[in-house]
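Engineer: Need a 3D model of the following:
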Amino acid sequence: MMNAAMLLLADGRFPAGGHAHSGGAEAAVRAGRVHDAGTLAAFLTGRLHTTGLTTAALAAAAADDGADLAALDEAADARTPSPAQRATSRRLGRQVLRAALAAWPHPALDRLRAAHPRGAHQPVALGTTALAAGLTPAEAAAVAVYESVNGPATACVRLLGLDPYQVAAVLARLAPQLDAVAGAAAEAARRGELPAASSPLLDVYAEQHSSWKVRLFAS
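Structural biologist: Okay, here's the model as predicted:
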């Protein structure tokens, strides 16, 4: 049976701040790498299997009751080489915790906020929120992988004026891969073997984007 809290947490209207970020899509659009539904699908696929896998495993690990959240935050930091992305991740983590404390008050959220007053990394905050909401590590991973593609896809509707129906179809065709990556991330977290898949081009895009004076999205 589907956990309703999982749907709420994955909903783009949940006030976790993600709507203001493109996940690298804005820079990819300007670079000409994303310009239609086909190139969007390629971009999302690459993001899913790198950043998506890594953040989902971190979220799954943080959703395990008794997780060492300080160690996980350090692991997230080590897996985020771009200073701009690190700042964005902590800013989003701070926003996630703010929303989570209002929706699902929990001692783990209080401890995480106290330990990181400027914001824990977003996947760690997301996983801790999942724990507070009564979700399993596997469900936390599923939310994380969905966020890894849905945010950039939605951003491209605004950036390129893509047909929302075509974008929805791109996401639907990716669904089996989302399930597979979420499963792999949850299993990696269970074994304590967190992946470190990376996308150097996204790091480059993040640094470029942070220097722009005019932009539609915060990152």
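
Engineer: Please count neighbours and contacts with C-alpha atoms only from this point.
Structural biologist: Will do.

Engineer: Who are the packing partners of the helix or strand hosting residue 108?
Structural biologist: Here residue 108, judged by DSSP states H and E, is contained in helix 107-115. The contact analysis (3 or more CA pairs under 8 Å, 6 or more residues apart in numbering; DSSP states H and E) places helix 107-115 against helix 83-103, helix 122-132.

Engineer: swap the cut-off to 10 Å and go again
Structural biologist: Using 3 or more CA pairs under 10 Å, 6 or more residues apart in numbering; DSSP states H and E, the elements in contact with helix 107-115 are helix 69-78, helix 83-103, helix 122-132.

Engineer: Tell me the buried residues in that helix?
Structural biologist: By neighbour count on 16 or more other CA atoms under 10 Å, the buried set for helix 107-115 is 108-109, 112-113.

Engineer: Export the residues you listed to TSV and append columns for distance to residue 174.
Structural biologist: As requested, the buried residues of helix 107-115 are exported to TSV (distance: CA to CA, whole Å):
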residue	distance to residue 174
108	33
109	32
112	33
113	34
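
Engineer: To check against the first, give me the structure of this:
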Amino acid sequence: MDASLLLLADARLPAGAHAHSGGVEPAVTAGAITDVPTLLAFLHGRLTTSGLVTAALAAAANTHATHELGTRTPDATASNTIAAHTHSGCGRRAAANVAAGAGVGGGWEVLDGEADARTPSPAQRRASRAQGRSLLRAVRAAWPSPVLDALVPLGPHHPVVLGAATAVAGGGPREAASVAVFGTVSGGASAAVRLLGLDPLAVHAALAGLADVMDAVAAEAAGYAGRPWAELPAASAPVLDLDAERHARANLRLFES
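Structural biologist: Here you go, the predicted structure:
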């Protein structure tokens, strides 16, 4: 993975991720997470439900941003953009969309609406948009692009920004999905260490055990790149939704979500 994409995945990126636990804090409050094994079970469940949805949205946004990059640049530059996205099967599919000059389902508002439809909890929608705005500020400073500027009025969901930023940084749908998947588990794991005082070595060993699942989810999510947005996965996690609403009403909390 290129250095630019590693920067996107870095928790030290000043995008406000440290203020969000990905549902871990309300799960700790509810007694669902008490140690490393229960944390691992929680992260596995989140990864294969809302994590898959997030990664697929990021992959779709990446494909759309790649198309936008192609339409906003001269032919020679567009050709270079296409070439930069042909290092994987999903990248070749995204490049084909750019070469054809075809959109994937509408404008950014439509894709953001798809994210809304797949986020039933109002609290989670607010958190996703807050993270999206913070990430957008950071990536516009690091990788200035008219494609990212176009997202500002929308105040979009986090995976929409992440997918667009990955495209601007030179990555394809698989990279966008991988960064999204990594964020799904790493943020929650870090929050659990802070909330429960867990051994960081044991937590990272548990994350290493999830690597194959993370790769599989990223590959599945990237497979949706270039497909109609209505076909994006809509896996649900009702307990996460209910916990998010309770957490939003809590008087005392360390994390925003």
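
Engineer: Please identify the most buried of the helices and strands packed on helix 107-115 of the first structure.
Structural biologist: Each of these was scored by mean neighbour count; the highest is helix 122-132, a mean of 28, by mean count of other CA atoms under 10 Å.

Engineer: For residue 165 of the first structure, state which of the buried residues of helix 107-115 of the first structure is nearest.
Structural biologist: Of all those, the one with the least separation from residue 165 of the first structure (CA to CA) is residue 109, at 37.2 Å.

Engineer: mind listing what the aligned residue in the second structure for the closest one touches?
Structural biologist: Residue correspondence to the second structure (TM-score structural alignment): residue 109 of the first structure is matched to residue 148. Contacts for residue 148 of the second structure (CA atoms under 10 Å, 6 or more residues apart in numbering) come out as 65, 136-137, 139-140, 161, 164-165, 168.

Engineer: what about the helices in the stretch 151-257 of the second structure?
Structural biologist: Here the stretch 151-257 of the second structure has its helices, by DSSP state H, counting those that start in this stretch, at 158-168, 173-196, 200-209, 211-222, 238-249.

Engineer: Any chance of these in JSON lines with distance to residue 30 of the second structure as columns?
Structural biologist: JSON lines is the format used below for the helices of the stretch 151-257 of the second structure (distance: least, CA to CA, whole Å):
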{"stretch": "helix 158-168", "distance to residue 30 of the second structure": "26"}
{"stretch": "helix 173-196", "distance to residue 30 of the second structure": "13"}
{"stretch": "helix 200-209", "distance to residue 30 of the second structure": "20"}
{"stretch": "helix 211-222", "distance to residue 30 of the second structure": "26"}
{"stretch": "helix 238-249", "distance to residue 30 of the second structure": "8"}
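
Engineer: Just name the most buried of those helices.
Structural biologist: helix 158-168 (a mean of 29).

Engineer: Please work out which residues of the first structure line up with it.
Structural biologist: Alignment of helix 158-168 of the second structure against the first structure: residues 122-132, by TM-score structural alignment.

Engineer: how big is the offset of that stretch relative to the second structure?
Structural biologist: Taking mean CA distance after the TM-score superposition for the first structure, the mean distance separating stretch 122-132 of the first structure from the aligned residues in the second structure is 0.8 Å.

Engineer: Report the distance from the helix holding residue 108 of the first structure to the chain centre.
Structural biologist: Distance of helix 107-115 of the first structure from the chain centroid (CA atoms, centre = their mean, to the nearest Å) equals 20 Å.

Engineer: Compute the distance between residue 90 of the first structure and residue 187 of the first structure, please.
Structural biologist: 25 Å (CA to CA, to the nearest Å).

Engineer: typo on my end, it should be residue 121 of the first structure
Structural biologist: Taken as CA to CA, the span from residue 121 of the first structure to residue 187 of the first structure is 21 Å.

Engineer: The two: which is more packed in?
Structural biologist: A direct count of neighbours by other CA atoms under 10 Å for residue 121 of the first structure and residue 187 places residue 121 higher, at 29 against 19.

Engineer: That one and residue 115 touch, don't they?
Structural biologist: No. If you go by CA atoms under 10 Å, residue 121 of the first structure and residue 115 don't touch, sitting 11.6 Å apart.

Engineer: Now render the helices and strands packed on helix 107-115 of the first structure as JSON lines, adding distance to residue 175 of the first structure.
Structural biologist: Listed next are those as JSON lines, based on distance: least, CA to CA, whole Å:
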{"stretch": "helix 69-78", "distance to residue 175 of the first structure": "25"}
{"stretch": "helix 83-103", "distance to residue 175 of the first structure": "24"}
{"stretch": "helix 122-132", "distance to residue 175 of the first structure": "20"}
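
Engineer: Please name whichever of those is nearest to residue 36 of the first structure.
Structural biologist: Smallest distance to residue 36 of the first structure across these (CA to CA): 25.2 Å, for helix 83-103.

Engineer: Return the mean post-superposition distance for that closest one against the second structure.
Structural biologist: Aligned to the second structure and superposed, helix 83-103 of the first structure gives a mean residue distance of 0.5 Å (mean CA distance after the TM-score superposition for the first structure).

Engineer: need the contact list for residue 143 of the first structure.
Structural biologist: Counting by CA under 10 Å, 6+ apart, residue 143 of the first structure touches 6-11, 56, 59-60, 126-127, 130, 137, 178, 182.

Engineer: which of these lies closest to residue 161 of the first structure?
Structural biologist: residue 11 (21.7 Å).

Engineer: Does that closest one touch residue 147 like I think?
Structural biologist: Yes. Taking contacts as CA under 10 Å, residue 11 of the first structure lies within contact range of residue 147: 9.0 Å.
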